[in-house]
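Trainee: Sharing a sequence plus its predicted fold:
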Amino acid sequence: MTPIKVLLVDDSPVAMSIFRKVLDSAPEVQVVGTAQDGAEALNLIPRVQPQVICTDLKMPKMDGLEFIKHVMAKSPLPILVLSDAVQKQDIDNVFQVLQAGAVDVMPKPASVSTADQEELKRQLITKIRVLASKQVSAKPLT
């Protein structure tokens, strides 16, 4: 089975390290690139050709919402938003990212113990597997 190619976009070195470690431990997923903001990620997409993008929302230069809009307009791909800003109480943020074209959201874990890491891995890999099987269509920039 060919691994699912994932692009990670997050300005937090700690979050990037955790997600990278979790995904690198899963043989069915291959992290093909990392970026610290949406602008950097847009430049990477044609080179690394990810099948799924995992992005944060709050980033410098180009935030996650703007990044999602650009991806969906230029080269639509399934996007999973991994962010502190998509907790259950953040209905507006969740609605905005889904309306912009993201396929799913997942709150960043508050802490990551070894037990939490296994649960994070299970949830994240399941979501990535599902997203990789989804067809997404372009949305014009508005």
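Mentor: In hand now; what should we look at?

Trainee: Only C-alpha atoms from now on, for both contacts and neighbour counts.
Mentor: Will do.

Trainee: To which secondary structure element type does the residue nearest the centre of the chain belong?
Mentor: By Cα atoms, centre = their mean, the mean C-alpha position of the chain lies nearest to residue 54, the distance being 1.1 Å. What DSSP: H, G, I helix; E, B strand; the rest coil gives for residue 54 is strand.

Trainee: want to compare, so here's the second one:
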Amino acid sequence: MAKIRVLLVEDSQVAINIYEKMLSSSPHVEVIGKASNGREGLDMVTQLSPDVICTDLQMPEMDGLEFTKQVMAKYPTPILVLSNAVQKSDIDNIYEVMKAGAVDVMAKPQTALGGSTESMQNELVVKIRVLATKKVKAIPLG
């Protein structure tokens, strides 16, 4: 079976390293690109055609919401938003990115807070494997 090709869009190098480590632990997932903002991410989507995109919301140049809108308008791809801004209390953010076309949201792994990286890792890999099976439709800008 082909690996699920994942593009990471995240301005924190630390977070990118954590996600990459978590994902590379799975035999089913391969990180094919890393972008530090939405603009860079958009270029990479055209070049790499990932199966799934993981993006942060708060980034310089182009934030995750705008990035999601652009991707879904031009290159519909399942998107998982990994962000500190999607805790259960951030209903507005969650609603906006879901409306923009993101398939799922997940709070950033809080490994520094002594959370279990293993359960986070499993959750992330499972979400990506599920997202890879989803067919998404273009959502026109506007």
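Mentor: Done, it's in. Note that the structure is a prediction, hence the values are computed from the model and not measured.

Trainee: returning to that earlier point: surely the residue nearest to the centre of the first structure touches residue 6?
Mentor: Yes. Counting by Cα atoms under 8 Å, residue 6 is a contact partner of residue 54 of the first structure at 7.2 Å.

Trainee: got a list of what the residue lying closest to residue 31 of the first structure once chain neighbours are set aside touches?
Mentor: Using Cα to Cα, 6 or more residues apart in numbering and skipping the chain neighbours, the partner closest in space to residue 31 of the first structure is residue 6 (4.8 Å). By Cα atoms under 8 Å, 6 or more residues apart in numbering, the contact list for residue 6 of the first structure reads 29-33, 50-54.

Trainee: Can you tell me the residue that sits opposite residue 6 of the first structure in the second structure?
Mentor: Correspondence of residue 6 of the first structure to the second structure, assessed by TM-score structural alignment: residue 6.

Trainee: where's that match relative to residue 138 of the second structure, distance?
Mentor: To residue 138 of the second structure, residue 6 of the second structure is 19 Å away according to Cα to Cα, to the nearest Å.

Trainee: Wait, a strand at the residue nearest to residue 31 of the first structure?
Mentor: Yes. Counting by three-state DSSP, residue 6 of the first structure is part of a strand.

Trainee: do you know how far it is from residue 92 of the first structure?
Mentor: Separation of residue 6 of the first structure from residue 92 of the first structure (Cα to Cα): 26 Å.

Trainee: what about the helices in the second structure?
Mentor: 13-24, 38-48, 64-74, 91-100, 117-131 (DSSP state H).
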